[in-house]
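Novice: sharing a model that was predicted from the sequence below.
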Amino acid sequence: MRETSLATMNCSIARTVEIVGDRWTLMIVRSLFAFKGLHRFDELRTELGIAKNILSDRLGLLREHGIVEQRRYSDRPPRYEYHLTTAGRDLLPVILALLSWGDAHLMSEPPVILLHTECDHDTVPYLACSHCHEPIAPRAIVGRDTPSPQ
């Protein structure tokens, strides 16, 4: 039986999951953020314990979707670093949400403490309303369809 592609669904979550929804892709993205700061293929491979072919495949997928870009750092032999694009950096709330959920539900003590470099204080990210800045509770948010273009 053929698996249904999420890429054609009229759902932002489904389309995003189609790209970053497997465990290795999100772990690569996590490792490319500044709090890990890894950029080279071998660094990523060592950090994650991932097979070369899987890492190569996932980096290709991330490049194809404009989440990661390659930057050459050596000509002989040709070697590249991988850096998050704006689209990749925009995945930070996803990574932080997974971190927060894991800390709350899977760990007795958080293995990482985040430092907000702008104010030099430890921080715990939370989701807040863009209008009133109050934290968003699961029961305090609903979705509604966008109006159809006339």
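Specialist: Happy to help now that I have it.
Novice: only C-alpha atoms for contact and neighbour calcs from this point on.
Specialist: Noted.
Novice: how close does the residue nearest the centre of the chain get to Tyr80?
Specialist: Compute the mean C-alpha point of the chain, and by Cα atoms, centre = their mean the closest residue is Leu91, 4.2 Å away. The gap separating Leu91 from Tyr80 is 22 Å, by Cα to Cα, to the nearest Å.
Novice: this is the other structure I want to compare:
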Amino acid sequence: MKPLKQRSTCPVSTSLDVLGDRWTLLILRDMVFAGKSTYGQFLQSAEKIATNVLADRLAVLEAQGLLTKAVAADKKSKFTYRLTEKGVDTIPIIIELVLWGAAHCPTVTDTGLLAELQTGKDAAVEKYKQLAREKALT
């Protein structure tokens, strides 16, 4: 894995250096809202990420401290991924992107999550943060 090259000291730019490719936030989304935690589960996402890209993005997320990787309890050749506290801190960002996409992209169809966010965004943020923290302990 190549190290991330920081383009500038601007907070937006440095955040995009970590989160700004087309796959990273989708992996984090799947961890938060779909409970995915293994390589095979990530491959099943509707967006069809290539295996080499997935491996690279997981390695970058681990190297940047957003997730941890551990040997799975059920199979020694399988790994599980869990969000770190730094990864948990991306949940409000992802939720804001969900809301923005729902407001500005007419093809959005995830009405269950949208309904939850529209009835109480702050409560939903805390709920998903807590769920991610609990999953990290298992």
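Specialist: It's in. The shown structure was predicted, so the numbers you read here are calculated from the model rather than taken from an experiment.
Novice: ok, now how distant is the residue nearest to the centre of the first structure from Arg76 of the first structure?
Specialist: Distance, Leu91 of the first structure to Arg76 of the first structure, using Cα to Cα: 33 Å.
Novice: the second structure: helices as residue ranges?
Specialist: 11-19, 24-33, 39-43, 51-63, 85-88, 91-104, 111-119, 121-137 (DSSP state H).
Novice: nearest to Val71 of the second structure among the ones you listed would be which one?
Specialist: Ranking these by proximity to Val71 of the second structure (Cα to Cα) places helix 39-43 first, at 11.8 Å.
Novice: against the first structure, where does that closest one fall?
Specialist: Mapped onto the first structure using TM-score structural alignment, helix 39-43 of the second structure spans residues 41-45.
Novice: superposed on the second structure, where does the matching stretch end up, distance-wise?
Specialist: Overlaying the second structure shows stretch 41-45 of the first structure at a mean distance of 0.4 Å from the equivalent residues (mean Cα distance after the TM-score superposition for the first structure).
Novice: just how off-centre is stretch 121-136 of the second structure within its chain?
Specialist: Distance of stretch 121-136 of the second structure from its chain centroid, counting by Cα atoms, centre = their mean, to the nearest Å, is 13 Å.
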